[in-house]
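Novice: Any chance you could fold what I've pasted below:
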Amino acid sequence: MSRKFWILGLCLVLLLLAFFLWPETPGEIAPPEPPVQGTAPPPD
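Specialist: Next up is the predicted model:
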């Protein structure tokens, strides 16, 4: 594998990482709301 492909692959990986780990708005990736306790019926 030539060096050019290494650099291209590295750039692609970096771009993907930045795309997934760097949301433009922090509110985009919000943790799911925890279920409210007491709504589920008690087990028998």
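Novice: from here on, contacts and neighbour counts on C-alpha atoms
Specialist: Fine.
Novice: Tell me which residues of the helix or strand harbouring residue 5 come out buried.
Specialist: Using DSSP states H and E, residue 5 sits in helix 3-21. By neighbour count with 16 or more other Cα atoms under 10 Å, helix 3-21 contains no buried residues.
Novice: One more sequence to fold, the one below, so I can look at both together:
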Amino acid sequence: MHSLWPAIMDKNKTGVLGLFWKAARIGERLSPYVSIACILIGINQFFG
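Specialist: Have a look, this model is predicted:
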């Protein structure tokens, strides 16, 4: 969504809607780590 309409996301950097903006930035930057963690948790649940 951010690549299509950056103004929609970037105008809400402050206030309550700023939490969604911050979560989106964190999700973009941590996605490889989060995906590896999800895979490891899935393997742990499957074999554990």
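Novice: Superposed, what's their TM-score?
Specialist: Laid over one another, the chains give 0.43 as their TM-score (TM-score structural alignment, normalised by the length of the first structure), with 21 aligned residues with a Cα RMSD of 1.3 Å.
Novice: Give me the packing partners of the helix holding residue 5 of the first structure, helices and strands only.
Specialist: Judged by 3 or more Cα pairs under 8 Å, 6 or more residues apart in numbering; DSSP states H and E, helix 3-21 of the first structure is in contact with no other helix or strand.
Novice: Can you find which helix in the second structure contains the most residues?
Specialist: helix 18-47 (DSSP state H).
Novice: How far does it sit from its chain's centre?
Specialist: Centroid displacement of helix 18-47 of the second structure relative to its chain, using Cα atoms, centre = their mean, to the nearest Å, is 7 Å.
Novice: List the buried residues in that helix.
Specialist: So helix 18-47 of the second structure, judged by 16+ other Cα under 10 Å, has buried residues residue 21.
Novice: Can you work out which other helices and strands pack against that helix?
Specialist: Helix 18-47 of the second structure packs on no helix or strand, going by 3+ Cα pairs under 8 Å, 6+ apart.
Novice: residues contacting residue 41 of the second structure?
Specialist: By Cα atoms under 8 Å, 6 or more residues apart in numbering, residue 41 of the second structure lies in contact with nothing.
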